[in-house]
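S.K.: Structure for this input, please:
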Amino acid sequence: MAPEIVKSTLGNAAAPVVGASKNAYVTFLAGAGDYVKGVVGLVKGLRKVGAAFPLVVAILADVPVEHRRLLAEQGCILREIEPAFPCADADQNHTYVRKYFLLNYCKLRLWEFVEYERMIYMDADVQVFDNIDHLFELPSGYFYGVVDCVCEMSGDVCPQKLRWPQELGPQPPFYLNGGMFVFEPDLTTYHHLIHTLSITPPTPFAEQDFLNMFFREKMKVISPEYNLLVAMLWRHPEAVDVEKAKVVHYCVAGSKPWKFIGEEENMEREDMKMLVSMWWDIYNDASLDFNVAQRLTKGLPLSREVVVHYRSASSAA
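M.R.: You can find the predicted model right below:
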């Protein structure tokens, strides 16, 4: 049975902002690699579409000073978090579809950001091409996301064929992608997440499997236009309308715009080249660079704050 897709009643209208922002976009960054370029592109993309809320970047301690400075200069709000991993006695080395998926469990720390009432998470390899502020007005109490397509990594013909890890219990009604979701920070939920993680074995898609398991009773599906996975262009072209895409997820190997060379499989496609070019247009647009005289939010400057450090008493690390 196809999932019921939740639609916002506000269309493309930006949500109002009164006083300090209770909403924020958020992404995650670890290490000294080139994903920092993705974060810069994302915050500039949000600025281009007139997003009414700031971008918070959850960073690990290993993000270098020069990358922190670059993000602060682009108006990002930095929040340093501790790592989060599955149960300590599990084998962390061979389980994941991609080895770096292990780090993605750190996303669970985002539920600790209770200074915000509602957040929209996006991976650093995501770009926004239309205003999505209206998603902050979705009914509360649910975990929202877009149904995933894992064909490119699993070889299966469609997401319904994905083999759900039996160790995670009953299979959820549908399977959401972990690269973009709408959620509500909450300390009770946060502690439950971290405790559950500490007794849960790792599975191939890491935090994505975990979030689908944890929120199986509270998940709601939103339209694919809010997280267009580029693999859909060739795996499920009948389900894709690129012109309507508000958010594009460059999630396939070879598709990261900042290191795109167009030689990998499917990267020679004209639609793929177009989406990469659109990303670069935003990244290279100097008019979108943060300026202390500008205001990204309505009535609230996106200030360069000192980094706030989150140190949890109970850790699954």
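S.K.: C-alpha from now on. contacts and neighbour counts both.
M.R.: Will do.
S.K.: Show me where the stretch 51-200 of the chain has its strands.
M.R.: Taking DSSP state E, counting those that start in this stretch as the test, the strands found in the stretch 51-200 of the chain are 55-59, 77-80, 118-122, 126-128, 143-147, 176-183.
S.K.: Hmm, I typed the wrong one, I wanted the stretch 201-317 of the chain.
M.R.: 219-222, 228-229, 247-249, 308-309.
S.K.: Please provide the structure for the following sequence as well, for comparison with the first:
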Amino acid sequence: MMLGSEMLQGLRPHTRPRSGQAFVTLVTNADYAMGALALARSIARTGTRADIVVLHTAGVRESDLAPLAALDCRLIEVEHLPLSDGFNERHAGGNLHAAAPFTKGRKPSFHTPLDNFCKLRLWQLIEYDTCVFIDADALVLRNVDRLFDYPEFSAAPNVYESLADFHRLNSGVFVAKPSLATFQDMLRQLDRPDVFWRRTDQTFLEAFFPDWHGLPIFMNMLQYVWFSMPALWNWNSVSILHYQYEKPWEENHPKAEQLRPLIDLWHSFHTGQDVPDIATLANPRAAA
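M.R.: Purely as a prediction, here's the structure:
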């Protein structure tokens, strides 16, 4: 069994924690640094006292992280998980996308599937009692501190096309309790001979926590709901908006015109200027 000090390897925090709770995101390139800036600004606007933690890989330039540091985010550099060559080969971008193609939307060119497994290092953040992970391509639209009262493991269903997907979780938002024992168990179950996690961390977490607790879909409202299931969309309830598939900072992506109100909202948070009152926004049927 690994000792505690060994289990904390792979983390290089820049600063100390200031709270017992944290919102955590992951940045693996300059694009997701842009996303994390909008996310951090959105979280800060809610008045939370929880830390905002940015896990980032070594490939992210200091200049791309500087705006996050200026927002008082806690930066923690993380290494990729110690995984076998076979595992890495199966889950490399070209191989994974060939074996399990995305058929409902388009992943951007900067999407690197292996990076997703760095999310699991959240369980090494034992200085926190509870963490709420939020993907960097998301916005928090109102205070969601109540998520820290949810049990491990809590996540919203992966609903964006039909209610039939309620049985699947989406790992863009989840509630977790850091634990070195849990992290060690994850590493043991993650990299087994010939294992293939079709949707990387999402598929793994669903298998690791088969009795996951369901969050309301408004805690991880996927952007495709805007045009696929407009009756579910209510700005008075949406707490976390998640830009799955195409990203709002991409120019002229295939769904851009369908998602224009959501893209404009993201840009207002990214710049920190002219952020609208969410309660005044038109729901999709009224906006059409």
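S.K.: one step back: go through the strands of the stretch 51-200 of the first structure and pick out the most buried.
M.R.: strand 126-128 (a mean of 27; mean count of other Cα atoms under 10 Å).
S.K.: which bit of the second structure covers it?
M.R.: Following TM-score structural alignment, the aligned partner range for strand 126-128 of the first structure in the second structure is 138-140.
S.K.: sorry, back to before: so which of the strands of the stretch 51-200 of the first structure gets nearest residue 103 of the first structure?
M.R.: Of all the strands of the stretch 51-200 of the first structure, strand 55-59 sits nearest to residue 103 of the first structure, with 11.3 Å by Cα to Cα.
S.K.: so how far is the closest one from its chain's centroid?
M.R.: When distances are taken as Cα atoms, centre = their mean, to the nearest Å, strand 55-59 of the first structure is centred 11 Å away from the chain's centroid.
S.K.: by how many degrees do that strand and strand 118-122 diverge?
M.R.: 70 degrees (axes from the mean of the first three to the mean of the last three Cα atoms, to 10 degrees).
S.K.: Tell me roughly how far strand 55-59 of the first structure lies from the second structure on average.
M.R.: Compared with the second structure after fitting, strand 55-59 of the first structure deviates on average by 0.6 Å (mean Cα distance after the TM-score superposition for the first structure).
S.K.: contacting residues around that strand?
M.R.: For strand 55-59 of the first structure, the surrounding residues in contact (Cα atoms under 8 Å, 6 or more residues apart in numbering) are 24-30, 43, 75-81, 110.
S.K.: Which stretch of the second structure lines up against that strand?
M.R.: Against the second structure, strand 55-59 of the first structure falls on residues 52-56 (TM-score structural alignment).
S.K.: how about the nearest residue to residue 131 of the second structure, chain neighbours excluded?
M.R.: residue 22 (4.9 Å; Cα to Cα, 6 or more residues apart in numbering).
S.K.: which ones are touching the aligned partner of residue 170 of the second structure in the first structure?
M.R.: Under the alignment (TM-score structural alignment), residue 170 of the second structure maps onto residue 177 of the first structure. By Cα under 8 Å, 6+ apart, the contact set of residue 177 of the first structure is 145-149, 208.
S.K.: so how far is residue 233 of the first structure from the nearest residue to residue 93 of the first structure once chain neighbours are set aside?
M.R.: Using Cα to Cα, 6+ apart and skipping residues adjacent in sequence, the residue nearest residue 93 of the first structure is residue 99, 7.1 Å away. Distance, residue 99 of the first structure to residue 233 of the first structure, using Cα to Cα, to the nearest Å: 25 Å.
S.K.: Same check on residue 176 of the first structure?
M.R.: In terms of Cα to Cα, residue 176 of the first structure sits 18 Å off from residue 233 of the first structure.
S.K.: Can you tell me what residue 208 of the first structure aligns to in the second structure?
M.R.: In the second structure, residue 208 of the first structure lands on residue 202 (TM-score structural alignment).
S.K.: Its match reaches residue 168, doesn't it?
M.R.: No: between residue 202 of the second structure and residue 168 there is no contact, the gap being 9.2 Å when judged by Cα atoms under 8 Å.
S.K.: Which residue lies nearest the spatial centre of the second structure?
M.R.: residue 135 (1.7 Å; Cα atoms, centre = their mean).
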